[in-house]
Structures are given as C-alpha cells and as structure tokens.
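1. Got a predicted model here, sequence first, then my questions.
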Amino acid sequence: MRFMVMVKATAESEAGIMPSEELMAAMGRYNEELLEAGVLLAGEGLQPSSKGARVMFSGSQRSVRHGPFVETQELIAGFWIFQVESLEKCIEWVKRCPNPMPSDSEIEIRQIFEVEDFGDEFSPELREQEARIRTRINSDD
C-alpha cells in the first residue's frame, strides 16, 4: 500500500522560515532510516503558498488565483510517499518522525489509489495506458 504523508503548513513555513541545521540533520537521519527500510518512495518540502497558485475549474472555464493562501492549517508544507503494509504501519513510521516544524505541527496520512481500487470502470485499455505512463515516468529517472 502506498500512502501520501503530508506535513501541514504552519505560520513559520508560510513565512518562509527555514528549518534549523539541527532539524535538517534529524530529518536527514529519518529519511535515511525510511530509505533503508524500503519505505520511502519520494519526499520533498514545498515552498510557501505565496510562491504558488490555484487553478479553479467550473465546467469549461478556468481561473487562476495566486498565493498566498490564508487557510494555513489546510496547506501542505511537504510530503513523503511511503510504501508499507497498512495504515497502522504508516502511522508507526510517522510517529518516529522528528517534529517537522519549530512549533506544534500536524502530519496527515492518506492512502493512494491503486489500479485495482477502480474496479471494472478501469477498462483494459485504460489499464494499458496507465502502465505506459508509469513505465515512462520510471524510465525518466
């Protein structure tokens, strides 16, 4: 099972305050532990929302709103993709994480859909297309 593990933004991360050397070192050790255990598939920090944008969809219309976005508690400051046997295993790994922020913080965990989750609606043609896309993504490494 794959999970997206999202570090929620804080006032500090939205202000662009960089983590301390001590926190970066602790996170580096944690990431190495995840990698050695075969859990870590990807992970990145994100720039503050002031450097981002949102595209809103309404039928065929598109509109763009540039950051910053005010709902800090709903924003994401970084993420990992973990591959583990269960939600419980993912929670165990996340509980071992150093606090990713100087102040109180929160990490959200969401399971990623797998091809099998879509059932019969995911036709053989769509499965073949998905396989081609994944092959190309993985070959660009």
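-> Nice, I can see it. Not measured: the values here are computed from a predicted model.
2. all contacts plus neighbour counts: C-alpha atoms, from now on.
-> Noted.
3. Around Y30, how many other residues sit close by?
-> 17 (other Cα atoms under 10 Å).
4. Report the central residue of this structure.
-> Nearest to the geometric centre of the chain sits F79, at 3.2 Å (Cα atoms, centre = their mean).
5. who touches that one in this structure?
-> Counting by Cα atoms under 8 Å, 6 or more residues apart in numbering, F79 makes contact with M4, V5, M6, V7, G43, E44, G45.
6. which one among these gets closest to Q111?
-> M4 (6.2 Å; Cα to Cα).
7. hang on, the earlier thing: now go through the contacts of F79 and say which are in strands.
-> Among the contacts of F79, the residues falling in strands (DSSP state E) are M4, V5, M6, V7, G43, E44, G45.
8. Among those residues, name the buried ones.
-> M4, V5, M6, V7 (16 or more other Cα atoms under 10 Å).
9. where do the strands sit along this structure?
-> Going by DSSP E, the chain shows strands at 2-8, 40-45, 53-58, 61-66, 76-83, 107-111.
10. now for the shortest one, which elements pack on it?
-> Under the contact definition 3 or more Cα pairs under 8 Å, 6 or more residues apart in numbering; DSSP states H and E, strand 107-111 sits against strand 2-8, helix 87-95.
11. now with 7 Å?
-> Helices and strands touching strand 107-111, by 3 or more Cα pairs under 7 Å, 6 or more residues apart in numbering; DSSP states H and E, are strand 2-8.
12. ok, and what's touching the strand it packs on?
-> 73-84, 105-112 (Cα atoms under 7 Å, 6 or more residues apart in numbering).
13. what does stretch 110-125 give?
-> R2, F3, M4, V5.
14. ok, structure two:
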Amino acid sequence: MNHAIHLTQRRKAAKVVVRIHPLRHHAFVFIVSFTVTECLFWGLPIVGAVTVQTQNHRRNRMQFMVFMIPAVYQPKNGKQQPGPDFKPDPKMMTEMGRFNDELRKAGALLSLDGLLPLSTGARLAFAKRKATVTDGPAVDSKEVVGGYWLIEAKSKQQVVDWWQRCPAQDGDVIEIRQVAGMADFPADVQKALRESGTAGRGQRARSKEQD
C-alpha cells in the first residue's frame, strides 16, 4: 500500500485534512492540518503528527534499563563522595542532551533521569527480614549509579551500538540490563505475579502481546 488516504472537511472556511501514511511494521502516521484560525482557537500546532504502532511492531522490541555509573560519583583513593551541592559540567550536560535527543528521534527513549549523589540518599541492608539503615554519606559503595535511561530496542546489540556514541567522560561506566518480561519467568511465577497484581506495566503489556 503505497498511497495515502486524504480526508477533507470544509466548515466556515476552516479546512481539516487527515493524511494516513502506511509505514513499515504495520504502523501508520496520522497527520492532521488545520487553518491558522482553528489552531489559535484550539491551542493546537499548525501541523501535528502522531505515530500509532500496532502490537505486531512492538512485539519485535525489548525494553532495556541503561545505567550511568559516572567516575565523579565514585569514592576512590580516599576521595569523598560529592556532596548535595555538586553541580555537573554544563558543557557535558549539553552534549548529553544532544545524545538524548537522538534517542528520542529514533523512537527509542521511554524515560530518563539523573540521580543526586549518594551522599543525599540512604541504603537499607536486610538480615532476617530486618533492615539496617545507613545514611548516604556513610555508605561504602564501589559503584554509585548517577542516572538511567529506559529505552526500547530490537536487540541488546542495538543498545550497545547506540551507547558507544554516548558522550561519556573518562572513567565513566555504562551498564545495560534487559527488563524482564512475563515470558522470562516460569508459569508458577507468572501466575503469582498476575494474581498479586505486582507485575510491572511493561511485563503486563508484553504478556498480552504474546497471548
């Protein structure tokens, strides 16, 4: 199907055009155009585009958590952890912002966030169902996470290829972990997760796609 479907409606000199463009993997792009008057009235952009992906498309994609373990957060050689007043390098943040924009344009980025230094947090260690709480500045950790990305990709190798272009600093470490889906657990665990309602949103969505 190589043609587009055009729907036009005229009302009080206003024109609405909906163009439905078929894409690969059974996805479609709906482009809606309005006159300037309608856009101003409804607070809409001049041209808006929404991509609708079907289950057949998403079925071929996996979710990954990508962790940033920045060198500046690591207490090494007796160096203390950064305090709550720590500020990242603006130039580095600009470069990372461009990298994140590339992920968004590729349709891969689901969410991302940076984390404050460990000195502002805490750690709970459990023994016999009881927790021992250690305040952030006293936590002894070899690897401190500084941020994360949640993304969708076709394979782990695709994620590796993307993050080889990440503007990381000397000593930074990137860790890639695939998000577990319902199909990754045995049947009894899947049943327990469904009955308890503790299955993650991504797990439930992928489980429906596989059924």
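-> Sure, I can see it. Treat the numbers as computed from the prediction; the structure is a model and nothing was measured.
15. Superposed, what's their TM-score?
-> For this chain pair, the superposition-based TM-score is 0.80 by TM-score structural alignment, normalised by the length of structure 1; 131 aligned residues with a Cα RMSD of 2.3 Å.
16. coming back round to it: in the ones in strands among the contacts of F79 of structure 1, find the pair that's most separated.
-> Going by Cα to Cα, the pair spanning the ones in strands among the contacts of F79 of structure 1 furthest: M4 and G45, at 13.1 Å.
17. count of residues packed around the closest residue to E14 of structure 1 other than its chain neighbours?
-> Spatial nearest neighbour of E14 of structure 1, chain neighbours left out: P48 (4.7 Å); criterion: Cα to Cα, 6 or more residues apart in numbering. Per other Cα under 10 Å, the neighbour tally for P48 of structure 1 reads 24.
18. And P48 of structure 1, what's its match in structure 2?
-> In structure 2, the residue paired with P48 of structure 1 is P117, using TM-score structural alignment.
19. Quick check, its match in contact with P82.
-> Yes: when contacts are counted by Cα atoms under 7 Å, P117 of structure 2 is listed as touching P82 (6.1 Å).
20. list residues touching both of those two?
-> Y73.
21. hmm, back to that, could you dump the buried ones among the ones in strands among the contacts of F79 of structure 1 to TSV with distance to R54 of structure 1?
-> Shown next, in TSV, are those (distance: Cα to Cα, whole Å):
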residue	distance to R54 of structure 1
M4	20
V5	21
M6	18
V7	19
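22. Out of the residues you listed, which is nearest to E128 of structure 1?
-> M4 (24.3 Å).
23. corresponding residue for the closest one in structure 2?
-> Match for M4 of structure 1 (TM-score structural alignment): M65.
24. For the closest residue to its match other than its chain neighbours, the count of nearby residues, please.
-> Closest residue to M65 of structure 2 apart from its sequence neighbours, by Cα to Cα, 6+ apart: L150 at 4.8 Å. The burial count assigned to L150 of structure 2 is 18, neighbours taken as other Cα under 10 Å.
25. Equivalent analysis for G38 of structure 1, please.
-> With other Cα under 10 Å as criterion, G38 of structure 1 counts 12.
26. close enough to count as contact, the residue nearest to E14 of structure 1 and E12?
-> No: assessed by Cα under 7 Å, P48 of structure 1 is found out of contact with E12, at 9.4 Å.
27. can you tell me what part of structure 1 the longest helix along structure 2 aligns to?
-> Assignment by DSSP state H gives helix 90-105 as the longest helix of structure 2. Matched against structure 1 by TM-score structural alignment, helix 90-105 of structure 2 falls on residues 21-36.
28. Show residues contacting that stretch.
-> L40, C97, P98.
29. Map F79 of structure 1 across to structure 2 for me.
-> Checking TM-score structural alignment: F79 of structure 1 goes with Y148.
30. mind checking how far that match is from S155 of structure 2?
-> 18 Å (Cα to Cα, to the nearest Å).
31. next one: Q63 of structure 2
-> 9 Å.
32. which one of those two has more residues nearby?
-> Q63 (24 against 14).
33. start and end residues in structure 1 for stretch 30-38 of structure 2, please.
-> Going by TM-score structural alignment: stretch 30-38 of structure 2 matches no residues.
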